[in-house]
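Colleague: no sequence on this one, just coordinates:
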């Protein structure tokens, strides 16, 4: 089995789309697609490591099938004490017909305790930051710049800056609607083609859970290997119209099947609701 086949098998196991894996691994959907289909002959190691992290396995396992196998769909590892005990219990139910239920449970308990003791020398610590206060949420700020002009190179593994903390009530008052605040991301627009709506270097709040066209609006998307922030409208069954709000920049038709939507822009952080 090749690396793309292993990745695709794990996606099917979890019922993840390419877009969902891309979101969880913080890489682009086209990158995921090329790796799965074998179009990327020498995938970047950091992309493979990001995918492995999303699956809870080692990069070695993705390449060779050896090493740390993927975690369960619920995030549990088969090699964990609880996971091992469940496997043992299942085996006993199938093959331990001569044992009482109490005896089977004692064996499982012994397996769990022995595995826990084997890893008891690990020191754990909680490095989580204090949670937001009241109705505050944190919006992750990524080093992603979407060109409002000729396009930017797509970041396969963007750096994350300091989070933005904001009141949900304040966003509601500004007319911003979303389903899950965990999907809100802060990115930056560069260029002049979307003025006066978006100025150069304006921070933008986007909803990264929106990976498909859901109506006229401004989207962050990849097209022909470049990353854009533009207004999209459906021109016909095969094309979007990529629109610049600045009248000095020409609009153009782009193929829908070559356009990979990464997020919908909800708000320019100068209180312009979109």
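Modeller: Yep, that arrived. Please read these numbers as outputs of a predicted model, since none were measured by experiment. Residues are numbered from 1 along each chain as shown.

Colleague: Could you use CA atoms for every contact and neighbour count after this?
Modeller: OK.

Colleague: what's the single longest helix in the chain?
Modeller: If you go by DSSP state H, the chain has its longest helix at helix 101-118.

Colleague: Quick check: next helix or strand after that helix?
Modeller: Sequence-wise, the next helix or strand downstream of helix 101-118 (DSSP states H and E) is strand 136-147.

Colleague: same for that following strand, what does it pack against?
Modeller: strand 160-167, strand 184-190, strand 226-236 (3 or more Cα pairs under 8 Å, 6 or more residues apart in numbering; DSSP states H and E).

Colleague: most tightly surrounded among those?
Modeller: A comparison of the helices and strands packed on strand 136-147 by mean neighbour count, using mean count of other Cα atoms under 10 Å, puts strand 184-190 on top with a mean of 23.

Colleague: Please tell me how far residue 246 sits from residue 187.
Modeller: As judged by Cα to Cα, to the nearest Å, residue 246 and residue 187 stand 20 Å apart.

Colleague: closest to residue 104 out of the helices and strands packed on strand 136-147?
Modeller: Between residue 104 and those, the shortest separation by Cα to Cα is 47.8 Å, and it involves strand 184-190.

Colleague: what sits up against the closest one?
Modeller: Residues outside strand 184-190 that contact it (Cα atoms under 8 Å, 6 or more residues apart in numbering): 139-149, 164, 198-208, 229.

Colleague: put this beside the first:
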């Protein structure tokens, strides 16, 4: 379920009008209406305010569990179970990820430290992968544009520590860190940027010792921020 749909569901379960919610989160009614209809992006700060107004954790805004007439989840991902620690937490990857553009520090923006999900929702998103194996990075560079946009969050499977088939990886090569697509051709690895403005390059068999894979990218999530005032 999309956050906008869930917010509307929780609001109605709490007998709260859109106008009342707007007052509580200090936002415009029109903005919240567009958010609920999925026609507007939302910031982490606004999500936190909405969660506080609805007296639920932020992770509940991404849940799809059924609500009873008190506005509390009646499924296994109930607020009670969330308070017992039934939360799937994804922390930021402690790895200076960039896309090889000098200086590397400008390629990463650490805007989020962690994201928490109700476990049944996490199982839909990440399968049965343990949370210790999933980390996140916020990418700023544009070399993967078309697949991963500047500012997107990427979720990385850190249980993958070597090349494991064609895909997108976070890796260090000769002291530089990259988020790139790797493809094996005979004994070489081709390093590919999905943005055609960047040239591909290769890692030869003799250079493999300089390759250190931090993880394989599972998925990305768009981060849309719109200012209104």
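Modeller: Sure, I can see it. All of these numbers come straight from a predicted model, not from anything done at the bench.

Colleague: before we move on, what SS does the corresponding residue of the first structure for residue 215 of the second structure have?
Modeller: Superposed on the first structure with TM-score structural alignment, residue 215 of the second structure falls opposite residue 263. What DSSP: H, G, I helix; E, B strand; the rest coil gives for residue 263 of the first structure is strand.

Colleague: how near is residue 263 of the first structure to residue 249 of the first structure?
Modeller: Distance from residue 263 of the first structure to residue 249 of the first structure, by Cα to Cα: 23 Å.

Colleague: quick one, which of those two is more surrounded?
Modeller: More crowded of residue 263 of the first structure and residue 249, by other Cα atoms under 10 Å: residue 263, with 23 against 15.

Colleague: Skipping its backbone neighbours, what lies nearest that one in space?
Modeller: residue 208 (4.3 Å; Cα to Cα, 6 or more residues apart in numbering).

Colleague: Please state the offset of stretch 5-22 of the second structure from the chain centre?
Modeller: Stretch 5-22 of the second structure sits 25 Å away from the centroid of its parent chain (Cα atoms, centre = their mean, to the nearest Å).

Colleague: nope, stretch 176-194 of the first structure is what I was after
Modeller: Using Cα atoms, centre = their mean, the offset of stretch 176-194 of the first structure from its chain centre is 15 Å.

Colleague: Over to stretch 7-23 of the second structure?
Modeller: Taking mean C-alpha positions (Cα atoms, centre = their mean), stretch 7-23 of the second structure and its chain are 26 Å apart.

Colleague: what about the match of residue 215 of the second structure, distance to residue 22 of the first structure?
Modeller: With Cα to Cα as the criterion, residue 263 of the first structure and residue 22 of the first structure are 12 Å apart.

Colleague: what number of residues lie near residue 220 of the second structure?
Modeller: 18.

Colleague: try residue 127 of the second structure
Modeller: 10.

Colleague: check contacts around the residue lying closest to residue 258 of the first structure once chain neighbours are set aside.
Modeller: Nearest residue to residue 258 of the first structure, sequence neighbours excluded (Cα to Cα, 6+ apart): residue 223, at 6.1 Å. By Cα under 8 Å, 6+ apart, the contact set of residue 223 of the first structure is 258-260.

Colleague: Residue 223 of the first structure corresponds to which position in the second structure?
Modeller: That one, residue 223 of the first structure, aligns with residue 173 by TM-score structural alignment.

Colleague: ok, so what distance separates its match from residue 209 of the second structure?
Modeller: 9 Å.

Colleague: three-state assignment of residue 198 of the second structure?
Modeller: Quick answer, by three-state DSSP: residue 198 of the second structure is coil.

Colleague: Repeat that for residue 92 of the first structure.
Modeller: Once three-state DSSP is applied, residue 92 of the first structure turns out helix.

Colleague: residues contacting it?
Modeller: residue 104.

Colleague: and with 6 Å instead?
Modeller: Applying Cα atoms under 6 Å, 6 or more residues apart in numbering, we find residue 92 of the first structure in contact with no residue.

Colleague: that older thread, which stretch of the second structure lines up against the longest helix of the first structure?
Modeller: Going by TM-score structural alignment: helix 101-118 of the first structure matches no residues.

Colleague: what helices or strands is that helix leaning on?
Modeller: Helix 101-118 of the first structure makes packing contacts with helix 81-95 when contacts are defined by 3 or more Cα pairs under 6 Å, 6 or more residues apart in numbering; DSSP states H and E.

Colleague: in the helix it packs on, what counts as buried?
Modeller: 81-82, 84-86, 88-89, 92 (16 or more other Cα atoms under 10 Å).

Colleague: same deal with stretch 140-149 of the first structure?
Modeller: Result for stretch 140-149 of the first structure [16+ other Cα under 10 Å]: buried residues 140-142, 144-149.

Colleague: got the contact list for it?
Modeller: 158-161, 163, 185-191, 193-194, 227-229.

Colleague: re the thing from before, any chance of JSON lines for the helices and strands packed on strand 136-147 of the first structure, columns distance to residue 272 of the first structure?
Modeller: Below are those laid out as JSON lines (distance: least, Cα to Cα, whole Å):
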{"stretch": "strand 160-167", "distance to residue 272 of the first structure": "16"}
{"stretch": "strand 184-190", "distance to residue 272 of the first structure": "14"}
{"stretch": "strand 226-236", "distance to residue 272 of the first structure": "15"}
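
Colleague: To residue 64 of the first structure, which of those lies closest?
Modeller: strand 160-167 (30.5 Å).

Colleague: and the closest one with strand 184-190, angle?
Modeller: 120 degrees (axes from the mean of the first three to the mean of the last three Cα atoms, to 10 degrees).

Colleague: Quick check: the following helix or strand past strand 160-167 of the first structure compared with the second structure, mean distance?
Modeller: Sequence order places helix 168-173 as the next helix or strand after strand 160-167 of the first structure, per DSSP H and E. Helix 168-173 of the first structure differs from its equivalent in the second structure by a mean of 3.6 Å after superposition (mean Cα distance after the TM-score superposition for the first structure).

Colleague: Alright, calling it a day.
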